[in-house]
Structures are given as C-alpha cells and as structure tokens.
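Q: Below are the sequence and a predicted model for it; my questions follow.
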Amino acid sequence: MTPAQVTAAPLVPGHAKSWVVLAIYLLATAAASITGSFASNPDTSSWYQALNQPPFQPPSWAFGVVWPILYLLMAYAGWRADTAAPQANKSGLRLRYSAQLLLNAAWTIAFFALQSIIGGLIVILALLVSIIIWMLAARQYDRLAAWLFAPYVAWVTFATLLNGSYVLLN
C-alpha cells in the first residue's frame, strides 16, 4: 500500500458494529492491565523495595497516572487501525496487537510475580519490538493510530532502561 492510499478512521465509532469493535479493544487492553496489576504491587513488595533502584526511578504514583492514559490510547489506536484496515488485513493487525498486549502483561508477571529482573528485561525487549511492529503495520492503514502508540513506545523504552538498570545494579 502506498502512502497515498492510507485512509483514516473516523474519530468516533459511527455504527453499532464499530462500537462493538472499540469495546473489544478496550476490554482486551483492560484485561492486560488487570493481569499486570494482580502481578505487582511495588509499594508493598519487600522484594522490590530491597532492590537497588536507579536514581531516575519515578515515584510509584507516576505509574498509576501514566498507565491508564497509555492503555486508553492503545485501545483507541487499535480500534482506529482496525477500522481503517481492509478486511483481509484485520486478522494480522489484531494478532500483532494481541502479541504486544500479552507481552505487556507478561513483563509484569516476569518482573514482579516471578521476581526475575533478567526475565523482565528479556520480555520488555520483546515487548518493545512488538510495539514497533504493530506501529509499522498500523501506519499502513491509519497514521494517527500509529502515532497514538508513540507515548507507549516512549514509556516502554524508558521502562526498558529502568529494567536494564535494575539488572546492572542488582
């Protein structure tokens, strides 16, 4: 598909089926978020508190502010790209979206629940790659959808640096 053929999704769903697709993206993204929240509680985890933390570690409340915004942007971006993609390309786009969601939840499980900072680093590197892959695929159908993932890729890049710092410091 050439750049001139890129179409844009509407800003909001226009019909019932489109609302259902948006709801599915919101629910799937919320499921990843909830899975992650069950796997971690850094404020009360004695293991996490005992780790040597990098000097640029944000306060724990920052994660509670940033992640809900990122999850909403992710779901909206997923819906936009899905809406703009031709029917024949939807399954591949959905598979890529699902892969990054699974890795998103898997990082929290690896890092916090399994208390593996090296395992977390491996997962977050795969997550970062999967986010970029989804962005490149989505860009073919809706550029705004791809750009809506930019804060997510920035935050995960920062989180990758944090995770790498934990590996080096511990």
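A: Happy to help now that I have it.
Q: hey, let's count contacts and neighbours off CA atoms from now on
A: OK.
Q: what about Ile24, how many residues close to it?
A: Using other CA atoms under 10 Å, Ile24 is surrounded by 15 other residues.
Q: now do the one 4 residues further on
A: Look at Ala28: counted by other CA under 10 Å, it has 17 neighbours.
Q: same deal with Gly164?
A: Gly164, neighbours per other CA under 10 Å, totals 19.
Q: In addition, the following structure is provided for comparison:
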Amino acid sequence: MNYLASPGQLRASLLRWSLFTVPLLLVLGFFSGQAAGSGPGNPWFDDLVKPAIYPPPLAFPIVWSLLYAMMGVSLAMILSARGAGGRVLAVAAFVAQLVLNLSWSPVFFAMHQITGAFWIAVAMAVMVLITLVLFWRIRPVAGMLLLPYLAWVCFASVLTFEIGRLNPEADGAFGSSSAVRVEI
C-alpha cells in the first residue's frame, strides 16, 4: 500500500532532519578546524606567504558556518525524501565528500602537508559535484544549496595551490629542514 504524506508532514520531516543535520555539520566542521589548530594563531600558518586572493581571516568562519548550514538543510531535504530513487547513493556521496572536507584541516594545518591538502581539495570538489548532481536529481533545491559550497571548494583548491606555490619549503615542514617535499 502506498502512503502519501501531506505537505505539513513533509515540512515537519524536513524540519526534524534539519534540526539534526545543521547542528551536526556545524559541530563537525568546528571540531575539525579546532583539532587541527586552523587559521590565524597557528605559527606555521602565520609564517606562510599568502597569495593576493587570500580573503580576510574573518571571512573563513563566516563562510564555513553558512556553507555548513546550507549543506545541513540540503542533506535534510534528501533524508526526508523517503522512497526517492537514488537517495542512498546520494547520501553516501555526501558522506564521502564530508570525510574529505573534515580531513582537509588536519592535513593542512596540523600535518603541514600543503600538497596533500591540495589533492584533498580537488577530490572534495569532484565529490561535491557528484553529490550536487545526485541531490539535484532527487530535489533540485537540495542541489542548488550545494552550488555555493562547490564554488568555495574550488576557490579553496586554488588558494591551497597558490599557498603551496608560494611556500614550497613549508610543504611537509614541522620546523625541520629534513621534510620530504612534493611539487604541485
């Protein structure tokens, strides 16, 4: 037997999922950055030469908070689309890109692996694009909510590449000159 949910039930389901996914993503993103010692105040990062396209430091927590909130709503839209074809694959793609997302800060800020972080950012951009397409097929608005995230990840990839280009001696450096260096 097929059951049709009323518009009110659908909104309630989306709200319930959003109340779970938005805070979850905000907390995961916050802890990933905090655990890695990201941003200003990290002596290794502060000593890096930044490219001209580097935004003001305050932009990062603002942009990431907005992106994580939009990602959470987008994911909630897919989770609340019970019975939608491709839903499991879309959620799996989202989880894969999120794992890449959460691994970037520790690789870049804690491990000082600029090249590794660049390739993570590239893989993340590919996975976000795949996730966006899968989400769009289920709920177009859910896919649209990921467009700013894809744009930011592409920008972050360019920014990471430029930081690596401007600071080849810092790639993999933990304060010693014996670090292995990989060219981007």
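A: All right, it came through fine. Model, not experiment: these values are computed from the prediction.
Q: Strands of the second structure, residue ranges please.
A: Secondary structure of the second structure (DSSP state E): no strands located.
Q: What is the top helix by length along the second structure packed up against?
A: Identified as the longest helix of the second structure according to DSSP state H is helix 7-36. If you count contacts as 3 or more CA pairs under 8 Å, 6 or more residues apart in numbering; DSSP states H and E, helix 7-36 of the second structure packs onto helix 59-79, helix 87-105.
Q: Can you lay out these as TSV showing distance to Leu15 of the second structure?
A: Converted to TSV, those look like this (distance: least, CA to CA, whole Å):
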stretch	distance to Leu15 of the second structure
helix 59-79	8
helix 87-105	18
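Q: can you put these in CSV and add mean neighbour count?
A: Output for these, formatted as CSV (neighbours: other CA atoms under 10 Å):
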stretch, mean neighbour count
helix 59-79, 20
helix 87-105, 18
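Q: Which one, of the ones you listed, ends up nearest to Leu147 of the second structure?
A: Minimum separation from Leu147 of the second structure across those (CA to CA) falls at helix 59-79, 9.7 Å.
Q: tell me which strands and helices that closest one is in contact with?
A: With contacts taken as 3+ CA pairs under 8 Å, 6+ apart, helix 59-79 of the second structure sits against helix 7-36, helix 87-105, helix 114-138, helix 140-144, helix 147-166.
Q: check the fit of that helix onto the first structure and give the mean distance.
A: For helix 59-79 of the second structure, the mean deviation from the first structure after alignment is 0.9 Å (mean CA distance after the TM-score superposition for the first structure).
Q: contacts for that helix?
A: Contacts with helix 59-79 of the second structure, where a contact means CA atoms under 8 Å, 6 or more residues apart in numbering, come from 14-15, 17-18, 21-26, 29, 87, 90-91, 94, 135, 138-139, 141-143, 145-146, 148-149.
Q: Wait, Ala113 of the first structure touches Asn41, no?
A: No - counting by CA atoms under 8 Å, Ala113 of the first structure does not reach Asn41; the two are 9.3 Å apart.
Q: For the spatially most central residue of the second structure, give me its contacts.
A: Nearest residue to the geometric centre of the second structure (CA atoms, centre = their mean): Asn101, 3.9 Å. Asn101 of the second structure makes contacts with 120-121, 124, as judged by CA under 8 Å, 6+ apart.
Q: Give the equivalent position in the first structure for it.
A: Aligned counterpart of Asn101 of the second structure in the first structure: Asn104 (TM-score structural alignment).
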